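Chemist: Dropping a prediction and its sequence here:
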Amino acid sequence: MNRLRLWLMVLCGAAAAFPVRAQYGFPSFADLAEKLIPTVVNISTIQQPDQINIPAEGSNGGGEYYDPLEGRVALGSGFIISEDGYIITNYHVIENAEVVNVVLFDNTEVEADIIGGDEKTDIALIKIEPPFELDKVTFGDSDAIRVGDWVLAIGNPFGLGGSVTAGIVSAKSRDIAAGPYDNFIQTDAAINQGSSGGPMFNTKGEVIGINSALFSTSGNNMGIGFAIPINIVEWIVKQLEQSGEVKRGWIGIRVQPNSKNLARSLNLKDSQGIIVSGISENGPAAKAGLQAGDVIISLGQTEINSCKDFSRLIAEMPAGSEAQLVIWRNQEIEPITVKVENMPKSPKAAPREQVKPDSDGGKILKESGMILKEITPEIVKNMNLSPTTMGLLVEGVEFGSDADRQGIKRGDIILKMDLKDCVTLSAALGHIQDAQTEKRPLHLMIQNAEQDEINVLQLKLRP
């Protein structure tokens, strides 16, 4: 009996530790929803057949159907951000649209003008002439949300009109390979086709995101939806309102994460910094002297450990400003200043064709199983290399050698040997002979032929 009484006391104590709300069910969002619904609009667009570019099923939260008289009719959502009729939605909702119709909460239908759109972040701005005084949303702080917070999503699923769903923040900073600046909020609030462009609210009634995509095998909600953080949206929308387009900062490099092997070889902490894997010819970074193989440790006062974060920070810098970088090169920290330019329409970081280097003048390094060649101005031009490229070109690899087994191929560039620069064959031979004398492998840092990745390896030499 005493044991039973003890268990009852423990259970009662455990129940009392939970909040009262948890005992009596979920909170009601009725008052909040009633206030917010007038700020959300339904959007339909008409796109002619010759412009149709239908996305993969379930790739975003847009809905669509085909009208044989009008063409494709796409359905989506949006929300009012100003009393004079500016509305935010997703770019994929209005992409290639000839006509954009907006239906307000009271079923008033008006035609909208497209102010501008940004495909990279899937954000668009449209405008209507207000038929009456409009309610508008209030922006919140998407950085302040926490995993587990309640959120509301309002949209136009399947063209049904204003629908409210609730859920929680399931995760933050999700990269779903939708674009170069992915930083999604993940939620289990239902986001279905037609919900794209609608707002995600916190429990204060503030917009913290744009419902944008859903993860699904059927195209319908499976409890995994994604929203673009509003803190990213504000910067984009200001530019769209001013000029109809988004201008981004650009310094002309490609970067890759710092792996454990690379970090260990460079005497850095795991994942510290990011690796410069390619340089655009005549770009700002090339002019400043940045090189493939450099490790970017910080930008200004911000430590850099993420390629996405670095790309976003550079993109948000205006043309003419200076990016103050701290890099790790040759076992030393160096400051370097790069002048930011406007990103070209289609930036290319050192593209190259199939490598066919001239074999004359190359010297076979029998000890390594590689044929290496010094990089001349002619090779830089023919192979479209960055003028700042420093290293030796792999002109050939002997079949069955350790270089062959480790995947080294023609067109790769040896950036460093034993953590030291090597730009001449004589220097390379010196490093090889030192390794042979000490009876150890040769440490190589290699940029691949496509100039988009850097690797390190230990090459076994012949005795």
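Modeler: Received the coordinates, thanks. Numbering: from 1, shown residues only.
Chemist: CA atoms for contacts and neighbours, from now on please.
Modeler: Fine.
Chemist: what about the residue nearest to Ala435 when sequence neighbours are not counted, neighbour count?
Modeler: In this structure, Ala435 finds its nearest non-sequential neighbour in Leu442, 5.8 Å apart by Cα to Cα, 6 or more residues apart in numbering. Using other Cα atoms under 10 Å, Leu442 is surrounded by 20 other residues.
Chemist: for Lys35, same thing?
Modeler: Using other Cα under 10 Å, Lys35 has 11 other residues around it.
Chemist: looking at this, it is in a helix?
Modeler: Yes: assessed by DSSP: H, G, I helix; E, B strand; the rest coil, Lys35 belongs to a helix.
Chemist: all helices of the stretch 201-350 of the chain, in order?
Modeler: Assigned by DSSP state H, counting those that start in this stretch, the helices in the stretch 201-350 of the chain fall at 230-243, 260-265, 284-288, 307-315.
Chemist: Please convert the ones you listed to CSV, extending it with distance to Ile327 and mean neighbour count.
Modeler: Formatted as CSV, the helices of the stretch 201-350 of the chain follow (distance: least, Cα to Cα, whole Å; neighbours: other Cα atoms under 10 Å):
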stretch, distance to Ile327, mean neighbour count
helix 230-243, 27, 17
helix 260-265, 13, 17
helix 284-288, 12, 19
helix 307-315, 13, 18
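Chemist: can you tell which of the ones you listed is closest to Leu392?
Modeler: Across the helices of the stretch 201-350 of the chain, Leu392 has its closest neighbour in helix 284-288 (18.2 Å, Cα to Cα).
Chemist: for that closest one, packing partners?
Modeler: strand 332-339 (3 or more Cα pairs under 8 Å, 6 or more residues apart in numbering; DSSP states H and E).
Chemist: another structure for you, compare them:
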Amino acid sequence: MTAARPALSRRLRLMGAAISIGAATVLSSVPAFARGPEGIADTAEKVIDAVVNISTSQNVEAKGGGGAMPQLPPGSPFEEFFDDFFKNRRGPGGSKGGDKGGDFQPRKTNSLGSGFIVDAAGVVVTNNHVIADADEINVILNDGTKVKAEVVGVDKKTDLAVLKFKPPKPLTAVKFGDSDKLRLGEWVIAIGNPFSLGGSVTAGIVSAKNRDISQGPYDSYIQTDASINRGNSGGPLFNLDGEVVGVNTLIISPTGGSIGLGFAVPSKTVAGVVDQLQKFGELRRGWLGVRIQQVTDEIADSLNIKPARGALVAGVDDKGPAKPAGIEPGDVVVKFDGKDVKDPKDLSRIVADTAVGKEVEVVVIRKGNEETRKVTLGRLEDNDKVQQVNAKPKDDTAEKPVTQKALGLDLAALSKDLRTKYKIKDSVKGVIVTGVDNNSDAAEKRLSAGDVIVEVAQEAVSNAADIKKRVDQLKKDGKKSVLLLVSNGDGELRFVALGVQ
């Protein structure tokens, strides 16, 4: 036994050496791989002349008295230094800051961004926020040539803009690729004007697709770890074939610099917007005329939909295209114009991208069965006004209504006094909520006094007894939740699923 030990030790030492050699081989290959594919340089060289800098200026009123601060592009390394210097220096009269006691004087502010040429006739795509409110816009070509540009059209909802300028020489234009074909981990290249350093090339991978970061109604960003910084806005994101697959629009960063969380509008969206802006100077989006909400697991269980999917129709516009097509509140849209609808955002994007006036098939689930409806789309009118929820004033002098409890709610018949107290329109029918148990599921789902229950389990109700009867029956049937159709005072509907056990 003892004689075998030296041989075993020698074998272990040899194995250790072999493992060390193997590890060294693996480690030595990492730096070479980390540089990325060899094609990056070739691609960048091919497309860089199509990438431009966007310079804008705007006249603003500013207080005089402390001397003019040099106009530096946002993100410039010297911006913070000059900002501190001019704000903290003493101006005339000894006042600190130099801006007290002075007169308002017009001055120019400058900013820089990025863009790219999509037509050799001088058509440029950039972000709307790069050129918003600008009095003058200039396009700076890769060789330094500076040309004045004008706005063809903008779309605030996707933060895109199209510019046009007169080419001083033959231009290089780039084409859009198919962003839907991007794969996670695929290499991409960002070219732009970060911190005023024009013609900067960075590379990274596609970190995620279809990101919704609550920046707009049609969020579906490409996430990338390619370095994107201030000044990159409006610049292109390329695949290795030199096709534009996105427009770099924003970053998430606590410092203002790149931490590997950059977001680009996908080319599929950009191409459609650019086409319409060139044709019409504005966006003409499709309109279905419904209000929709998420199909939660509880709502899906109540509607016998497995798995939870689609967009739940909470309301139908009386003047919209969905009304004559027979789409009703409670329908769940699972397919639109041949495209699957996974959630409400999907439906919003698909409808908006569909041509106005086109007849499409809409597949809905109604009471557990699939039905197909044909709808001719209308045009969505832009409305940036936010609808305010009517306040529900307290009126302690009104006669206390007769109430009944169910589902953690105090329920009462809709009387004239209650309509007046909670500002309920005459067109709203159902049972009014006069109180909510703070520890109930209803409170968690944000039901409140003044809400009106219109339907329970897709059946209309007119009094509290109807609701209690329906809930008791669902309990006997072993249901875990009940689906309520709830209206506010203005008649706007939403669905709420509450636990019944």
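Modeler: It's in. If you're wondering where the values come from, they're calculated on a predicted model, not measured in any experiment.
Chemist: Can you pull the TM-score for these?
Modeler: The TM-score (TM-score structural alignment, normalised by the length of the first structure) is 0.82; 444 aligned residues with a Cα RMSD of 4.0 Å.
Chemist: just to revisit the earlier point, adding distance to Tyr91 of the first structure, write the helices of the stretch 201-350 of the first structure out as JSON lines.
Modeler: Formatted as JSON lines, the helices of the stretch 201-350 of the first structure follow (distance: least, Cα to Cα, whole Å):
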{"stretch": "helix 230-243", "distance to Tyr91 of the first structure": "12"}
{"stretch": "helix 260-265", "distance to Tyr91 of the first structure": "38"}
{"stretch": "helix 284-288", "distance to Tyr91 of the first structure": "30"}
{"stretch": "helix 307-315", "distance to Tyr91 of the first structure": "19"}
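Chemist: To Asp360 of the first structure, which of these lies closest?
Modeler: When the helices of the stretch 201-350 of the first structure are compared by Cα to Cα, helix 284-288 sits nearest Asp360 of the first structure, at 28.5 Å.
Chemist: what separates that closest one from the chain centre, distance-wise?
Modeler: Relative to its chain's centre, helix 284-288 of the first structure lies at 23 Å (Cα atoms, centre = their mean, to the nearest Å).
Chemist: thinking again about what came up before, right, so of the helices of the stretch 201-350 of the first structure, which gets closest to Ala403 of the first structure?
Modeler: Ala403 of the first structure lies closest to helix 260-265 among the helices of the stretch 201-350 of the first structure, at 17.7 Å (Cα to Cα).
Chemist: in the second structure, what residues pair with that closest one?
Modeler: Counting by TM-score structural alignment, helix 260-265 of the first structure lines up with residues 297-302 of the second structure.
Chemist: what about the nearest residue to Ile305 of the second structure once chain neighbours are set aside, neighbour count?
Modeler: Among residues not flanking Ile305 of the second structure along the chain, Gly368 sits closest, at 6.7 Å (Cα to Cα, 6+ apart). Residues lying near Gly368 of the second structure (other Cα under 10 Å) number 14.
Chemist: Might you report the residue contacts of Gly368 of the second structure?
Modeler: 303-305 (Cα atoms under 8 Å, 6 or more residues apart in numbering).
Chemist: again, 10 Å this time
Modeler: Neighbour list for Gly368 of the second structure: 302-306, 331-332 [criterion: Cα atoms under 10 Å, 6 or more residues apart in numbering].
Chemist: any idea how far Gln324 of the first structure lies from Asn2 of the first structure?
Modeler: From Gln324 of the first structure across to Asn2 of the first structure, the span is 71 Å (Cα to Cα, to the nearest Å).
Chemist: cool, Ile228 of the first structure as well?
Modeler: Distance, Ile228 of the first structure to Asn2 of the first structure, by Cα to Cα: 57 Å.
Chemist: Those two - which one has more neighbours?
Modeler: The neighbour count for Ile228 of the first structure versus Asn2, taken as other Cα under 10 Å, is higher for Ile228 (28 against 7).
Chemist: Aligned to that one, what sits in the second structure?
Modeler: Under the alignment (TM-score structural alignment), Ile228 of the first structure maps onto Val265 of the second structure.
Chemist: ok, back up a step: quick one: the residue nearest to Ala435 of the first structure and Val456 of the first structure, what's the gap?
Modeler: Applying Cα to Cα, the value for Leu442 of the first structure to Val456 of the first structure is 10 Å.
Chemist: Please enumerate the shared neighbours of these two.
Modeler: Counting by Cα under 10 Å, 6+ apart, the contacts common to Leu442 of the first structure and Val456 are Met417.
Chemist: isn't the match of Ile228 of the first structure right up against Asp159?
Modeler: Yes: counting by Cα atoms under 10 Å, Val265 of the second structure does reach Asp159; the two are 8.7 Å apart.
Chemist: overlap in contacts of these two?
Modeler: 127, 234, 247, 249.
Chemist: Does the last one touch Gly234 like I think?
Modeler: So that's Thr249 of the second structure. Yes: here Thr249 of the second structure reaches Gly234: they are 5.9 Å apart, a contact under Cα under 10 Å.
Chemist: Which of those two has more residues huddled nearby?
Modeler: Using other Cα under 10 Å as the criterion, Thr249 of the second structure and Gly234 rank with Gly234 on top: 35 against 28.
Chemist: Tell me the counterpart of that one in the first structure.
Modeler: Using TM-score structural alignment, the partner of Gly234 of the second structure in the first structure is Gly197.
Chemist: so what's its match closest to, chain neighbours aside?
Modeler: Thr89 (4.0 Å).
Chemist: so what's that neighbour up against?
Modeler: 41-43, 76-80, 117, 122-126, 196-199, 210-212.
Chemist: Could you find the counterpart of it in the second structure?
Modeler: Residue correspondence to the second structure (TM-score structural alignment): Thr89 of the first structure is matched to Thr126.
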